[in-house]
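> Provided below for reference: sequence and predicted model.
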Amino acid sequence: MKKDKIRFFAGLLLVFFVILATYRIDQANFDKVEDSIITIYEDRLVVKDLIFKIADLLDEKRMALATSDTAFFQRRNAVVDAQIGQLLRLFRETRLTENEERTLTDFGEQIEQLQAAEAEMANPATHPDRDELSTRLEVLKGQARTLSDIQLSEGKRQLLIGSRAIRSSKLLMQVELIVLIVLALGIQFLVLQKPRRKTKEPKEPEEKTFKGKIT
């Protein structure tokens, strides 16, 4: 009876550890899914919007250059530069991959060089090199497209991580269910099993010795 109790409690303890281990693994998978969703939104969709806004402002510069709009470079251009600077700061605050960080750094440097060259546009007497400005704007357009492509590829990667974590959790739940059923049947077997009674060995008949009188 004592051994049956030990087995019963050992089974319960095993069930507890199985549930605890499963919970910890499930929690880790849920954390991966949550982190993946947050990353897709904050570091990919939001950044995609920032890139779109920067590209829109660069198009405004390109249009002013194509139409030789001197008034734009005298008044509006400074506002556009400030907006681009703010958008780049927000971009740098997000989680960046190594490739993304390199591209963004180069993009920022190209912006600074463009702004320095644009300073001459406010004064037509300096005969600014429009071809150089146009070339720089095209380079920036290409880099903006590269940054946009990075958001798409990283978003897919994060989505894949989340999908794997969900599949892993589902598989683990099925394994957990099977293990718990097996353990429950084992514990039930131990509880319902009748203890064996010790069978008494038959005693051999004692030889009786008769003492007779000697006549």
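All right, it came through fine.
> all contacts plus neighbour counts: C-alpha atoms, from now on.
Will do.
> Does Leu183 touch Gly11 like I think?
Yes - contact criterion Cα atoms under 8 Å: Leu183 and Gly11 qualify, at 6.9 Å.
> Please name every helix or strand in contact with the strand or helix carrying Gln151.
Gln151 is part of helix 130-192 when elements are defined by DSSP states H and E. Helices and strands touching helix 130-192, by 3 or more Cα pairs under 8 Å, 6 or more residues apart in numbering; DSSP states H and E, are helix 2-38, helix 46-66, helix 98-118.
> tell me the most buried of those helices?
Stretch with highest mean neighbour count among those: helix 46-66 (a mean of 18; mean count of other Cα atoms under 10 Å).
> Quick one: distance of that helix to the chain centre.
How far helix 46-66 lies from its chain's middle: 30 Å, per Cα atoms, centre = their mean, to the nearest Å.
> contact partners of that helix?
Contacts with helix 46-66, where a contact means Cα atoms under 8 Å, 6 or more residues apart in numbering, come from 70, 72-73, 77, 80, 84, 87-88, 91, 94, 130, 134, 137, 141, 144, 147-148, 151.
> Buried ones only from those residues, please, as a PyMOL command.
In PyMOL syntax, the buried subset of the contacts of helix 46-66 is picked out as below (16 or more other Cα atoms under 10 Å):
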select buried, resi 70+72+73+77+80+84+87+88+91+134+137+141+144+147+148+151
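> Please compare the first structure with the one that follows:
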Amino acid sequence: MAFFNKIKWVLGILMVFVLIITTNLIDRNNFLRVKDSVTTIYEDRLIANDLIFEILSPVHEKEVAIALSDSSFFSNKNAVINSNIQGFIKQFEQTKLTREEQAVFSDLKRNISDLKVAETAYVDSGFSNKNEVLSQISAVNKNLYELSKIQLNEGSRQISISNRAIETVELYTQIEIYFLIFLAIVVQIIVMYNPKKKGVDESE
């Protein structure tokens, strides 16, 4: 009977061990999903949205300068602003881009490049021909708006992923509690089970 008792205890301990390992793996997977979502929201959405604003602000300065025909802006300040914009563009390239975002971002880079050409033509025209440069600024603003909306949508999607992972953790926690109760009963049955010995003849 000593060997049979050892088997019962081993089975009981194994069941507990398997449960603990399984629930830990599930919880770890869901924790990583939450962590990745939070990281993505910060690194690839909030930072990206800040960079969009950093590009939008100097583009608006250009627009005001053109509206006022401010020649000193293009003589003294525009080159520095263009350099800053390129720096923000390079930083934006380091974020994780979705397929839609990559298409809009490529269009933005092309429109910014075309804007520089239009600015040169605008200066060469004696600040008289505004149509082309304003058209390019409008295209850049449209790209920046589209990228900003993508950040909002992707941020919302990542929050949804995080919430689903948290809900899954809560669900498995409840299941785990019920299963532990069931397992405790099963272990008790295994440990307390004691089969009767066979045929001992009754005394006359």
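That came in fine, so what should we check first? Everything quoted here is computed from the prediction, not taken from an experiment.
> related to what we said a few turns ago, compute the inter-axis angle for the helix holding Gln151 of the first structure and helix 2-38.
160 degrees (axes from the mean of the first three to the mean of the last three Cα atoms, to 10 degrees).
> compared with the second structure, how much does helix 130-192 of the first structure deviate?
Its match in the second structure and helix 130-192 of the first structure itself, once the structures are fitted together, sit a mean 0.9 Å apart by mean Cα distance after the TM-score superposition for the first structure.
> Between the helices and strands packed on helix 130-192 of the first structure, which one is closest to Ser169 of the first structure.
helix 2-38 (5.8 Å; Cα to Cα).
> Leaving out the residues flanking it, which one is nearest to the residue nearest the centre of the first structure?
By Cα atoms, centre = their mean, the mean C-alpha position of the first structure lies nearest to Ser36, the distance being 3.3 Å. With sequence-adjacent residues excluded and distances taken as Cα to Cα, 6 or more residues apart in numbering, Ser36 of the first structure is closest to Gln158, at 5.2 Å.
> Isn't the one you found up against Asp43?
No - the pair Gln158 of the first structure / Asp43 is not scored as a contact, 10.5 Å apart, by Cα under 8 Å.
> Can you check which residues contact both of those two?
Among the neighbours of Gln158 of the first structure, none is also in contact with Asp43 (Cα under 8 Å, 6+ apart).
> on that earlier part again, how many residues are close by the residue nearest to Ser36 of the first structure?
Residues lying near Gln158 of the first structure (other Cα atoms under 10 Å) number 20.
> quick one, what contacts it?
Shown in contact with Gln158 of the first structure (Cα under 8 Å, 6+ apart): Ser36, Ile37, Thr39, Ile40.
> Can I get those in JSON lines including distance to Glu118 of the first structure?
Formatted as JSON lines, the contacts of Gln158 of the first structure follow (distance: Cα to Cα, whole Å):
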{"residue": "Ser36", "distance to Glu118 of the first structure": "41"}
{"residue": "Ile37", "distance to Glu118 of the first structure": "41"}
{"residue": "Thr39", "distance to Glu118 of the first structure": "36"}
{"residue": "Ile40", "distance to Glu118 of the first structure": "36"}
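> ok now stretch 105-118 of the first structure, how far from the chain's centre?
Per Cα atoms, centre = their mean, the centroid offset for stretch 105-118 of the first structure relative to its chain is 33 Å.
> ok so, going back, can you state the direction angle for the helix holding Gln151 of the first structure and helix 98-118?
Going by the same axes, to 10 degrees, helix 130-192 of the first structure is angled at 160 degrees with respect to helix 98-118.
> between helix 130-192 of the first structure and helix 46-66, how big is the angle?
Per the same axes, to 10 degrees, the angle that helix 130-192 of the first structure makes with helix 46-66 is 170 degrees.
> Not counting sequence-adjacent ones, nearest residue to the counterpart of Ser75 of the second structure in the first structure?
When the first structure is aligned by TM-score structural alignment, Ser75 of the second structure is paired with Gln74. Once flanking residues are discounted, Gln74 of the first structure sits nearest to Ala122: 4.9 Å by Cα to Cα, 6+ apart.
> can you pull the contacts of the one you found?
Taking Cα under 8 Å, 6+ apart as the criterion, Ala122 of the first structure is in contact with Thr70, Ala71, Phe73, Gln74.
> Next, work out how far apart it and Ser68 of the first structure are.
Per Cα to Cα, to the nearest Å, Ala122 of the first structure is found 10 Å from Ser68 of the first structure.
> One more: Gly155 of the first structure?
For Gly155 of the first structure relative to Ser68 of the first structure (Cα to Cα), the value is 40 Å.
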